[in-house]
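Asker: Only the shape, not the letters, is given here:
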């Protein structure tokens, strides 16, 4: 494909992905009240756990609307994840064969549950994070938290962990596309584990070491699973190449 054809293909894939996100955002707008209620639960729990008043506050006229819009877009991205993940695969590996289309479906069916599992893990540690970080406030004070700032904090924590859970699938995607070999993945295991531990330590900056390991262990397992799948794929690819080369040899 020429550069112009690549740009046309990119525009087509991007339009389909954005259309899916827009449809999901409509659903997110309709359920934004329930999401706001769930988001405020860790803040409301501060009153019972710390004995201090705590509340989410909207600091300007448009912040309530902006917050609902952010929630709608976030929900749209999550709900449309099967669509934009497939479009990403189809753009990176154009002209899919029948087997590659099966790989694409498998990629989407694997990446989406992992992303949701990562978001669920982030949501699990969220109340602990809120409780510990707000606990540094002096006694006899009130936690008045900006709703916009709080939502940005939740979004960075939950979605970042969700994306981290999908990264091993991205490694498999790069391997299947011929960009990254299984040897390269395995050689970087020390760096990968160090990055995972640092990421989990930053995502859970608290004395709760259990939460850090709760995030780190499945991420390490996913990394090695990605390496194993890539190794199996490389072996099958090498065998197929050897068979093809043998058939070319003239007897």
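Answerer: Thanks, I have it. The model shown is predicted, which means the values in this text are computed figures rather than measured ones.

Asker: use CA for all of it now, contacts and neighbours both
Answerer: Fine.

Asker: Secondary structure element holding the most centrally placed residue in the chain?
Answerer: With distances taken as CA atoms, centre = their mean, residue 163 lies nearest the centre of the chain, 1.8 Å away. Using DSSP states H and E, residue 163 sits within helix 147-176.

Asker: packing partners for that helix?
Answerer: On a contact count with 3 or more CA pairs under 8 Å, 6 or more residues apart in numbering; DSSP states H and E, helix 147-176 meets helix 63-79, helix 98-134, helix 209-248.

Asker: by how many degrees do the shortest one and helix 98-134 diverge?
Answerer: Between the direction of helix 63-79 and that of helix 98-134, the angle (axes from the mean of the first three to the mean of the last three CA atoms, to 10 degrees) works out to 140 degrees.

Asker: after helix 63-79 comes which helix or strand?
Answerer: Past helix 63-79, the next helix or strand by DSSP H and E is helix 81-92.

Asker: Can you tell me what sits against that following helix?
Answerer: With contacts defined as CA atoms under 8 Å, 6 or more residues apart in numbering, helix 81-92 is touched by 9-10, 13-14, 16-18, 20, 96, 104-105, 107-109, 111-112, 173, 177.

Asker: change it to 6 Å
Answerer: With contact meaning CA atoms under 6 Å, 6 or more residues apart in numbering, helix 81-92 is reached by 13, 17, 108.

Asker: Quickly name whichever of the residues you listed is closest to residue 246.
Answerer: residue 108 (35.3 Å; CA to CA).

Asker: Now for the closest one: which residues touch it?
Answerer: Taking CA under 6 Å, 6+ apart, one finds residue 82 in contact with residue 108.

Asker: now it: how far from residue 236?
Answerer: 22 Å (CA to CA, to the nearest Å).

Asker: element containing residue 145, please.
Answerer: strand 143-146.

Asker: Mean neighbour count, the helices and strands packed on helix 147-176: which tops it?
Answerer: Highest mean neighbour count among the helices and strands packed on helix 147-176 (mean count of other CA atoms under 10 Å): helix 63-79, with a mean of 19.

Asker: Measure how that one sits relative to helix 81-92, angle-wise.
Answerer: Using the same axes, to 10 degrees, one finds that helix 63-79 and helix 81-92 are set 60 degrees apart in direction.

Asker: Below is an additional structure, to be compared with the one above:
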């Protein structure tokens, strides 16, 4: 009998994971038919930055076949993020208080939207500028010929960096809400945060000032947004305290 609750939790976890896997596979089964089109869309910024008549290349025999399918799988996982987060929410919801439930649901929705916003910002703003800079930075006599698999890995790293960076407001709200830190403390550390944002930009983006700045500035602005929202949440505990008494 003592193991029954644990077994129930494990079975519930398996069910939630299975639902997530099924959703990802269902999306992949559809997107696989458009794998080449997806890669053409992804390669558009790179092709636009290359000299006239230049194209991407494949240095491995199987690369032209597997690379588009790899992209289709990654896109399937990205599109399934709201479902995956909902399954996570459904698993942990029974152990949360009502006040916590009211906070978690908006955070999950906003985290999904911010993640997609980060990817969109990277694709439409960062990639064209960064790729154009890198392509024109080649020494005289050097022809830029990028492998399609290497380009995919490069772009996915950029997408992941900006997707995670755009989660800054959610991270700040959670840190303040759980008591790990406070809005006042974070405001006092604002100069260090700005320097840290540029340091993160240097690590996560290509070695050019443009893409580093385009990551650091949104991180700083999202930090300020997170402080604003966290300050609104911090006003609630004092009013809730008399009710608990």
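Answerer: Sure, I can see it. Quick caveat: nothing in here was measured; it's all calculated off a predicted structure.

Asker: for the helix holding residue 163 of the first structure, which positions count as buried?
Answerer: Residues 147-148, 150-151, 154-155, 157-169, 171-176 are the ones in helix 147-176 of the first structure that count as buried (16 or more other CA atoms under 10 Å).

Asker: Can you tell me the closest non-neighbouring residue to the residue nearest to the centre of the first structure?
Answerer: Closest residue to residue 163 of the first structure apart from its sequence neighbours, by CA to CA, 6 or more residues apart in numbering: residue 115 at 6.0 Å.

Asker: For the one you found, give me its contacts.
Answerer: By CA under 6 Å, 6+ apart, the neighbours of residue 115 of the first structure are 162-163, 165-166.

Asker: closest to residue 71 of the first structure among those?
Answerer: Nearest member of those to residue 71 of the first structure, counting by CA to CA, is residue 162, at 16.0 Å.

Asker: Go ahead and confirm the closest one touches residue 118.
Answerer: Yes - in this structure, residue 162 of the first structure is within contact of residue 118 by CA atoms under 6 Å, at 3.7 Å.

Asker: Just give me the longest helix of the second structure.
Answerer: The residue-count maximum for a helix in the second structure (DSSP state H) belongs to helix 4-31.

Asker: Helix 63-79 and that one, what's the angle between them?
Answerer: Relative orientation of helix 4-31 of the second structure versus helix 63-79 (the same axes, to 10 degrees): 130 degrees.

Asker: what's the average distance of whichever helix or strand comes after helix 4-31 of the second structure to the first structure?
Answerer: Sequence-wise, the next helix or strand downstream of helix 4-31 of the second structure (DSSP H and E) is helix 35-49. On superposition with the first structure, the mean distance recorded for helix 35-49 of the second structure (mean CA distance after the TM-score superposition for the first structure) is 2.3 Å.

Asker: Tell me the buried residues in helix 35-49 of the second structure?
Answerer: 35-36, 38-39, 42-43, 45-47, 49.

Asker: list the helices and strands it packs on?
Answerer: Secondary-structure packing of helix 35-49 of the second structure (3 or more CA pairs under 6 Å, 6 or more residues apart in numbering; DSSP states H and E): helix 63-79.

Asker: got the contact list for the helix it packs on?
Answerer: Outside helix 63-79 of the second structure, the residues that reach it (CA under 6 Å, 6+ apart) are 24, 27-28, 31-32, 35-36, 39, 149.

Asker: Which member of those residues is positioned nearest residue 244 of the second structure?
Answerer: Using CA to CA, the contacts of helix 63-79 of the second structure come closest to residue 244 of the second structure at residue 24, 43.4 Å.

Asker: Neighbours of that closest one, how many?
Answerer: For residue 24 of the second structure, the number of neighbouring residues by other CA atoms under 10 Å comes to 22.

Asker: In the first structure, what sits opposite it in the alignment?
Answerer: The pairwise alignment with the first structure assigns residue 24 of the second structure to residue 21, based on TM-score structural alignment.

Asker: what's the spacing between that match and residue 5 of the first structure?
Answerer: 24 Å.

Asker: Over to residue 130 of the first structure?
Answerer: According to CA to CA, residue 130 of the first structure and residue 5 of the first structure sit 49 Å apart.

Asker: Equivalent analysis for residue 66 of the first structure, please.
Answerer: From residue 66 of the first structure to residue 5 of the first structure the distance is 37 Å (CA to CA).

Asker: Alignment lookup: the residue nearest to residue 163 of the first structure to the second structure.
Answerer: By TM-score structural alignment, residue 115 of the first structure lines up with residue 115.

Asker: need the contact list for residue 47 of the first structure.
Answerer: Per CA under 6 Å, 6+ apart, neighbours of residue 47 of the first structure: residue 53.

Asker: let's see 7 Å
Answerer: The contact partners of residue 47 of the first structure, taken as CA atoms under 7 Å, 6 or more residues apart in numbering, are 53-54.
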